[in-house]
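Undergrad: Sequence and computational prediction follow.
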Amino acid sequence: VNAAHSFYNGTTTLPISDEDRTPRKRISKTLNMTTSPEEKRKIIGDTFVKIANEVIGEMNLKPEEVFLAQGTLRPDLIESASLVASGKAEVIKTHHNDTELIRKLREEGKVIEPLKDFHKDEVRVLGRELGLPEELVSRHPFPGPGLAIRVICAEEPYVCKDFPETNNILKIVADFSASVKKGDCRSYSYVCGISSKDAPHWESLMFLARLIPRMCHNINRVVYVFGPPVKEPPTDVTPTFLTTGVLSTLRQADFEAHNILRESGYAGKISQMPIILTPLHFDRDPLQKQPSCQRSVVIRTFITSDFMTGIAATPGNEVPEEVVLKMVAEIKKIPGISRVMYDLTSKPPGTTEWE
């Protein structure tokens, strides 16, 4: 089924607002025009169901005799505040496999989810018990919504009133830090970016990544910015949406990074390695008023046993520094890439994925 066009232009129905408790609904923006992570997940989940229903019709199947099989895991249901997992949980983020349309099918007994009571590490144990090939069992997880949630979409920078104060604190903590925003005041926190004129001292950077979120509670993620010191932190963003060009750039960066990791023989040491595309264009002279037109990539290595908590891989320790530097060099060759960053954040305070 070639459904790319349907997904790009997919929409869903949403509450009028977060505060509105009435049954009133509004139509979301299309997937290729929204910047909201929640909307992206809901549109993808609901569009999948709509396309599945179209295929059922084309195959002349009886809807009442068709079931939807999903690889839903317990954390998906917990984070989506599904009643299947808990009657008291609050929504952390809606998963594509637990949208309103999916819940309606579940209530009708039309959804088969054999893994819904298990976590990722337990599923791998089951896979080995069943004799599945190790390359399948130990393969890095990939998010259901795909690269859509690895593109930080934005039209304008999110700078709240506490931004100057946060930046001042960071300049005291580190020689130079630039904090940038990846969400809004209600639902996300700042990202702290650290750059330096000397080669990175990874143990010190990891220490800062633990210290900074404790000192600044509105920061939940710390990254190292490769390259020369950032003289002028970006104050605006490159307008970024889920378009074919943007996704193509991320796809190329993702391919280069994972190809290098596989060739190094260290893929098995890393539990997961999301590659994130951010709307940040560094190294522009503010006096020349150059428009923001490039984007930057984040390498997010993650080591965990249960995927509920975990740490970033320290270059020179869990993964060779030359492997990381080779990733940076290859990603920098991709047209339209401004800088490459390395995510130093543990979980918590950060999440595995950025959205």
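TA: Yes, it's here.
Undergrad: hey, let's count contacts and neighbours off CA atoms from now on
TA: OK.
Undergrad: Nearest residue to residue 354 in space, please, no chain neighbours.
TA: Leaving aside its sequence neighbours, residue 354 sits nearest to residue 150 (CA to CA, 6 or more residues apart in numbering; 6.8 Å).
Undergrad: and the one you found, how far is that from residue 108?
TA: 33 Å (CA to CA, to the nearest Å).
Undergrad: Between those two, tell me which one has more neighbours.
TA: residue 150 (22 against 10; other CA atoms under 10 Å).
Undergrad: so which strand or helix has residue 298?
TA: Using DSSP states H and E, residue 298 sits in strand 295-299.
Undergrad: ditto for residue 339
TA: Assigned by DSSP H and E, residue 339 falls within strand 337-343.
Undergrad: and that strand, what does it pack onto?
TA: Counting contacts by 3 or more CA pairs under 8 Å, 6 or more residues apart in numbering; DSSP states H and E, strand 337-343 is packed against strand 219-225, strand 295-299, helix 321-332.
Undergrad: Take this one as well and set it beside the first:
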Amino acid sequence: MSRLSPTEATSLGHGSSLPAGQPVEELALEREVATDEVVVLDYGGQYSQLIARRVRELGVFSELLPHHVGVDEVRKRKPKGLILSGGPASVYAEGAPRLDPELLELGIPVLGICYGMQALVLTLGGKVEGAEVGEFGRSQLTVGEHGRLLAGTPDTQACWMSHRDTVYEAPEGFTALASSTESPVAALEDVERGLYGIQFHPEVVHTPYGQHVLTTFLEDIAGASRTWSAANIIDEQVEAIRKQVGDSKVICGLSGGVDSSVAALLVHKAVGDQLTCVFVDHGMMRQDEGEQVIRAFRDQFHVPLVAVDAEERFLERLKGVSEPEAKRKAIGAEFIRVFEEEAAKIGDAKFLVQGTLYSDVIESGGGTGAATIKSHHNVGGLPDDMEFQLVEPLRALFKDEVRAVGAELGLPEKFVWRQPFPGPGLAIRVVGGEATKERLDTLRAADFILQDEIRKAGLYRELWQSFCVLPDIRTVGVQGDERTYGYVVAIRAVTSDDAMTADWARLPYDLLEQIASRMINEIREVNRVVLDITSKPPGTIEWE
């Protein structure tokens, strides 16, 4: 059987509707260990967080802050460097985000990317104008002078562009380093002042020398020590958890996924038996998953755990609910009610641990002016009257960092590399209708077959996510010379690097045939199987 060649879809759309970032107090990590930091200011770029992620991959701690955060907030972090992100606006348009000139006087190197470069140029008196032709996608960069920023890269190289405005003249004191088809000035620098700019996007995989350019800025120009690691995260978060919780009791909403599992182990490392994990079986888990989670945490990790069978109450709560946001909020609220009941039983625990990730926060629209793509049950789905104080040690981390932390904590590989599974469970994969027990059982059986065949084919680790969706429709079929009227199962399989973008997976045809054949033959209620070939964007990974 042929192997899958995963790809990463990181094309940058102009005018993204994704939020520009979170308030500083929500995203800032509690940091006690002195590690070098580079601040990324977010000017609304669709993938601004990817810049911060790439910087961390290179071993330098990075935080993404909103562009309007203010000079004092940046200064107090004592960063080694500052990166200005891309963004959807035109720098000369009314109401466009502006660059505070004081940020250029902090005495630290500054790198502007795309909109960030244009804002830098405009602020310092250069010429930025709208081009007759936009430049989106792959482009050819021609390097006239390598200077300091582009040292060690070829004279001609591929890069990824996403802009309509263009820099036509560099400000006084700058050297123009490179051009592209539609960009007379595609890279520039003022070494004396420590100011640098590139029109292309080094953070995406379509720019082959992007990581090289970022490394040059971080190491050679900013002089940042590349010491950021999973071990650093553990040490800092253990200290932060102890400081937040004190001697209070804590409960953790444990689902068994990598996020909640890592969060639970981090908190247990910090406060020991002050923590009680609460595993809620809401009847929407994958086949046999609940038993696996309970056995692992009780027998292997020896973490205090309470298992709650809550299937009936969740199904009752979801009766008549078909709208996806209403489903998520109903499930999120019911989780909190269960946690409150269990907290009272163990002695009035005041803190609730959640495995919330940065991508959850982004998609739930937590920042000022942020668009809600979908409410995650553990972010936008939380009830307003919740009395718990949240402990979210992973809130500012990316998925790959969480997995690295999990491995460092000794989490078994099958947990570390478990594909993401939504907290609301299979309920949000019953699309367009009520999540009844019959539909959930049908979907659970289909998902088991999909996962079984994906693992047999050796593709599980190559996929970011693979799952089934059960739309609220039936189609006519024929089996054994008789008419059938059964459910449609949609297969969704994607490759991704961080869940912020995803490409549909090119599964082998013979594998798809085997999956479809098993579903139709083994599940009486199913008579048709289809494949979702939508990437993100424009779609999301989950359907609801």
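TA: Perfect, thanks for sending it. All values derive from a computational prediction rather than experimental measurement.
Undergrad: Can you tell me the residue that sits opposite residue 4 of the first structure in the second structure?
TA: Alignment note (TM-score structural alignment): residue 4 of the first structure maps to residue 311 of the second structure.
Undergrad: Isn't that match up against residue 290?
TA: No: in this structure residue 311 of the second structure lies outside contact range of residue 290 using CA atoms under 8 Å: 12.0 Å.
Undergrad: Find residues that contact each of the two.
TA: Common contact partners of residue 311 of the second structure and residue 290 (CA atoms under 8 Å, 6 or more residues apart in numbering): residue 281.
Undergrad: And those two? Which one has more around it.
TA: A count of neighbours by other CA under 10 Å puts residue 290 above the other of residue 311 of the second structure and residue 290, at 20 against 15.
Undergrad: residue contacts, the closest residue to that one other than its chain neighbours?
TA: Closest residue in space to residue 290 of the second structure, ignoring its immediate chain neighbours: residue 281 at 6.7 Å, by CA to CA, 6+ apart. Residue 281 of the second structure sits next to 290, 307, 308, 309, 310, 311 when contact means CA under 8 Å, 6+ apart.
Undergrad: Including mean neighbour count and distance to residue 244 of the first structure, could the helices and strands packed on strand 337-343 of the first structure go into TSV?
TA: Output for those, formatted as TSV (neighbours: other CA atoms under 10 Å; distance: least, CA to CA, whole Å):
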stretch	mean neighbour count	distance to residue 244 of the first structure
strand 219-225	25	26
strand 295-299	24	15
helix 321-332	17	18
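Undergrad: I'd like those laid out as JSON lines, including distance to residue 127 of the first structure.
TA: Output for these, formatted as JSON lines (distance: least, CA to CA, whole Å):
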{"stretch": "strand 219-225", "distance to residue 127 of the first structure": "33"}
{"stretch": "strand 295-299", "distance to residue 127 of the first structure": "28"}
{"stretch": "helix 321-332", "distance to residue 127 of the first structure": "30"}
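Undergrad: ok so, going back, what's the matching residue for the residue nearest to residue 354 of the first structure over in the second structure?
TA: With TM-score structural alignment as the criterion, residue 150 of the first structure pairs with residue 429.
Undergrad: Am I right that that match is in contact with residue 492?
TA: No: the criterion here is CA under 8 Å, and residue 429 of the second structure misses it with residue 492 at 10.5 Å.
Undergrad: quick revisit: other SSEs contacting the strand holding residue 298 of the first structure?
TA: Using 3+ CA pairs under 8 Å, 6+ apart, the elements in contact with strand 295-299 of the first structure are strand 275-278, strand 337-343.
Undergrad: out of the ones you listed, deepest packed?
TA: Of these, the one with the most neighbours on average (mean count of other CA atoms under 10 Å) is strand 275-278, at a mean of 26.
Undergrad: Find me the equivalent region of that one in the second structure.
TA: Using TM-score structural alignment, the residues of the second structure aligned to strand 275-278 of the first structure are 468-471.
Undergrad: With the first structure overlaid, report how far that stretch is off on average.
TA: Taking mean CA distance after the TM-score superposition for the first structure, the mean distance separating stretch 468-471 of the second structure from the aligned residues in the first structure is 0.7 Å.
Undergrad: chain center to that stretch: distance?
TA: The chain centre lies 23 Å from the centre of stretch 468-471 of the second structure; the measure is CA atoms, centre = their mean, to the nearest Å.
Undergrad: try stretch 438-446 of the second structure
TA: With CA atoms, centre = their mean, you get 28 Å for stretch 438-446 of the second structure.
Undergrad: Buried residues, it. List them.
TA: 439, 440, 441, 442, 443, 444, 445, 446 (16 or more other CA atoms under 10 Å).
Undergrad: ok, these vs residue 328 of the second structure, which is closest?
TA: residue 440 (15.7 Å; CA to CA).
Undergrad: Now do the SS call for the closest one.
TA: Residue 440 of the second structure falls in the helix class when you classify it by DSSP: H, G, I helix; E, B strand; the rest coil.
Undergrad: Repeat that for residue 97 of the first structure.
TA: helix.
Undergrad: likewise residue 427 of the second structure?
TA: Under three-state DSSP, residue 427 of the second structure comes out as helix.
Undergrad: How many residues are close by it?
TA: Per other CA under 10 Å, the neighbour tally for residue 427 of the second structure reads 32.
Undergrad: what do you get for the one 5 residues further on?
TA: The local packing of residue 432 of the second structure (other CA under 10 Å) involves 17 other residues.
Undergrad: which residues in the stretch 101-250 of the second structure form helices?
TA: Under the criterion DSSP state H, counting those that start in this stretch, helices of the stretch 101-250 of the second structure are mapped to 115-123, 210-215, 230-245.
Undergrad: And the first structure, by the same measure?
TA: Taking DSSP state H, the helices of the first structure run over residues 4-8, 37-58, 74-79, 100-107, 120-129, 134-137, 163-173, 202-215, 244-264, 321-332.
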